[in-house]
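Colleague: sequence plus the predicted model coming up.
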Amino acid sequence: MAYEPRFTISSRLLSLVEQIAVLRERIQGAAVELSWIPALQKDTRTRNGHASTAIEGNPLTLEQVRALEEGRELAAADPRSSREVLNYFAGLRYVEKHARKNTIRHEDLFKLHRLLADTVMDQGEAGFYRTIQVRVGRHFPPAAAEVSGLMFELLEWWNRESMKLSPVLSSAILHYQFEFIHPFADGNGRTGRALALWELYRRGFDSHHIFSVDEYYWEDRPGYYKALDSVRLAGHDLTGWLEYCAEGLRQTLERVWLRVQSFSVKSSEKLVLRPRQEQLLKLLRDHGSLAPAQLWESLGVSRQGAMDLLRPLLDSGLVEKIGGKKTGRYALKQP
């Protein structure tokens, strides 16, 4: 039996897909200046590695993950936590290397899972479909005897039918159905998110590999799991899940646009935005300009904390102060 995803193109979903297209075009247009692409790719790889493993409970901070990405050792960190992140980087490199592969086979999934889960599985064997029944919260995935057949159907759909849909939709469908089947004994979350990313790469949606949707899922972890569960509760109608993933991709692209602006400024040192700095830039973009007190109140930080966030943005030329000393306000610097 062929896999046939069931969903409706709601007005909200259509609007989100259109907004995503506009944001993507803006980002692609800015990518003419390629000198900053490697730095942005490195930053994205770090954020993906942190977010996807953190969703599964990995305790390492973003800065610790950044250190691992740069090849530095973490003497004080739990070895398994470090290994999970390093494995994720290996899996990500595999996906990047095979980004435009036309046909994805079982062997490709086994290789990816082996890279992601080697030596960090609680049960089962890396690179092989499960032979045991598993439980995910209140969800009992299909029996082990059904896994191979269901994965064959999913791969057939991915290789033959997914191209008929927007990659925004096909990546989300692939993500959900993989998690529903839960084909491996452990490590399915990381693998499913890596496959969704692979689909975006494969379709040329993220040709420069600078999007980190997993950050959205990590920051909204309860909402992420609720959205996954909602499909089962809706009789396997994927509409709500597709809307959730599209909203996540839209917000991700908004963040990428801010990062593109920070990396493309004409300064000797490219700026890697911290989450609070992204929030600050979004506030300035939405409000036009803000007084210092408005900034630190909106960010929930002290006056000194706000200045620590602002200083690199001012030095890089991304933000400027306008008005007098007592009446000054901060705004995004116009090109």
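Modeller: Cool, the structure landed.

Colleague: contacts and neighbour counts: CA atoms only from here.
Modeller: Noted.

Colleague: strands of this protein, residue ranges please.
Modeller: 289-290, 319-322, 329-332 (DSSP state E).

Colleague: how about Pro59: what's its closest non-neighbour residue?
Modeller: Spatial nearest neighbour of Pro59, chain neighbours left out: Ser81 (7.1 Å); criterion: C-alpha to C-alpha, 6 or more residues apart in numbering.

Colleague: which residues sit in contact with Ile104?
Modeller: Residues in contact with Ile104 (C-alpha atoms under 8 Å, 6 or more residues apart in numbering) are Leu155, Trp158, Asn159.

Colleague: of all these, which comes closest to Leu281?
Modeller: Trp158 (37.9 Å; C-alpha to C-alpha).

Colleague: what residues are up against the residue lying closest to the closest one once chain neighbours are set aside?
Modeller: Closest residue to Trp158 apart from its sequence neighbours, by C-alpha to C-alpha, 6+ apart: Leu174 at 7.4 Å. Shown in contact with Leu174 (C-alpha under 8 Å, 6+ apart): Leu154, Trp158, Gly192, Leu195, Ala196.

Colleague: take the one below as the second:
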Amino acid sequence: MRTTGTYEPITTLGETVRAFVPHPLPPVRPPLAPASHEEASRRAEMALARLSGVAGLVPSMDWLLYSAIRKEALLTSQIEGTQATLTDLFDDEAGLAVANTDDVEEVTNYLRAFRRVRDNLRSADGLPLSVRLLCDAHRLLLAGARGAGKQPGELRRSQNWIGGARPGRAVFVPPPPDRVPALLSELERFIHDARPGLPPLVRIALVHVQFETIHPFLDGNGRIGRLLIAALLEQWGLLPEPLMYLSGYLKQNQGEYYRRLSAVRTEGDWEGWVGFFLDGVETAASDAERSIVAIATLVAADRRRLLAAPRVGAVGLRLFELLPLMPRFTIEQVRQKLETTFPTATAAVKLLEELGIVTELTGQKKNRCFSYAAYVELLAGET
């Protein structure tokens, strides 16, 4: 059996436990067997290529990114127990009251963290994918009341554990805090190795497990570790835009997800994890491809209906083009976005309402809110 790390006895909260310290990547003694991942890696890369290609069906890449990034933000947060829904997120963006504001805040924090990483990687003078950048993302992720006491933006200075009310009953005890900086430096070196010798998707699979095993923060490790997957997919040219929401697959298979991570540490089963991860990428890419086709079909049908209307004008068309970016909205938001008058914005919204493209949600005469209901239902059904 392959050994993937060593155990180091530590004392925390008065109990002596064994903390796991992982070996550097890649796996050795023995190395990963190529036969265990070559075909699955090829299929997953082809699924990603198809996903990139089908994105051209939709006139605006921004439409697809708006929905895909929010679905990933929502699903990765749900894995950690967040109860917010996609409609909660849309309502919050429309300025409507939502019941679980703390949960929505966690999702929007993830969106901010993801944008920070992405903006840096796409900027000539931005930070590379590094511990410093991940700490910056972590600071944004834990902004707000829930994360205030969890050292946002800082590597942990105390021992943590996973599962169990106390260290002695833990399912897993990550490395001692004094080992974390060196372990992350080794992980950085693996990420930036100019001659990696393994397919990029396999490397991403290895990086995710290593990050989760190091567990460098007091909270938010799972979300930052999954954010790292999305960042590497883009940085290594596997997916030019973040159109895939892998957390959907991981959430649907959450039990196996955790079992596979654990089996790497306890049994040295890197091959089992890599196979699970590659199957997940293939499945998630195919799901995202189907979603794009469904979005393209819906928007095209509604556009045809709008163009056939006798009173359609430029403002109505411009409003329609905005709907996939603000599926729930007020007339004031339309007025601001289109830089027009309130009566003109009202007339455009009324036309789309008469055509059945948007529906009014409140039943009020004032402070009304509207929804691109078919689009919201389509996206919400996937989460």
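Modeller: Noted; the coordinates are in hand. Predicted, not measured: the structure shown is a model, and the values here were computed from it.

Colleague: aligned to Gln133 of the first structure, what sits in the second structure?
Modeller: When the second structure is aligned by TM-score structural alignment, Gln133 of the first structure is paired with Gln159.

Colleague: isn't that match right up against Thr11?
Modeller: No. Contact criterion C-alpha atoms under 8 Å: Gln159 of the second structure and Thr11 do not qualify, at 9.0 Å.

Colleague: neighbour-wise, which of the two wins?
Modeller: Neighbours of Gln159 of the second structure and Thr11, each counted by other C-alpha atoms under 10 Å, are more numerous for Gln159; the result is 20 against 14.

Colleague: identify the residues contacting the residue nearest the centre of the first structure.
Modeller: When C-alpha atoms, centre = their mean is applied to the first structure, the residue found nearest the centroid is Val213 (2.1 Å). Val213 of the first structure makes contact with Asn48, Gly248, Leu249, Thr252, according to C-alpha under 8 Å, 6+ apart.

Colleague: contact partners for the alignment partner in the second structure of Lys97 of the first structure?
Modeller: Aligning on TM-score structural alignment places Lys97 of the first structure opposite Asp119 in the second structure. With contact set as C-alpha under 8 Å, 6+ apart, Asp119 of the second structure has these partners: Gly126.

Colleague: what separation do you get for Asp119 of the second structure and Asp88 of the second structure?
Modeller: 26 Å (C-alpha to C-alpha, to the nearest Å).

Colleague: how much space between the residue nearest to Phe152 of the first structure when sequence neighbours are not counted and Trp241 of the first structure?
Modeller: Excluding the flanking residues, the one nearest Phe152 of the first structure by C-alpha to C-alpha, 6+ apart is His106, at 7.8 Å. Separation of His106 of the first structure from Trp241 of the first structure (C-alpha to C-alpha) stands at 25 Å.

Colleague: tell me where the stretch 1-150 of the first structure has helices.
Modeller: All helices of the stretch 1-150 of the first structure, identified by DSSP state H, counting those that start in this stretch, fall at 11-30, 37-55, 62-69, 79-97, 106-117, 144-160.

Colleague: nearest to Arg259 of the first structure, out of these?
Modeller: helix 37-55 (7.7 Å).

Colleague: what helices or strands is the closest one leaning on?
Modeller: In terms of contacts (3 or more C-alpha pairs under 8 Å, 6 or more residues apart in numbering; DSSP states H and E), helix 37-55 of the first structure is packed against helix 62-69, helix 79-97, helix 188-202, helix 213-219, helix 239-263.

Colleague: alignment lookup: Gln277 of the first structure to the second structure.
Modeller: Gln277 of the first structure maps onto nothing in the second structure, by TM-score structural alignment.

Colleague: ok, Gln277 of the first structure - how many residues close by?
Modeller: Residues within reach of Gln277 of the first structure, counting by other C-alpha under 10 Å, total 19.

Colleague: hmm, Leu309 and it touching each other?
Modeller: Yes. Taking contacts as C-alpha under 8 Å, Gln277 of the first structure lies within contact range of Leu309: 6.0 Å.
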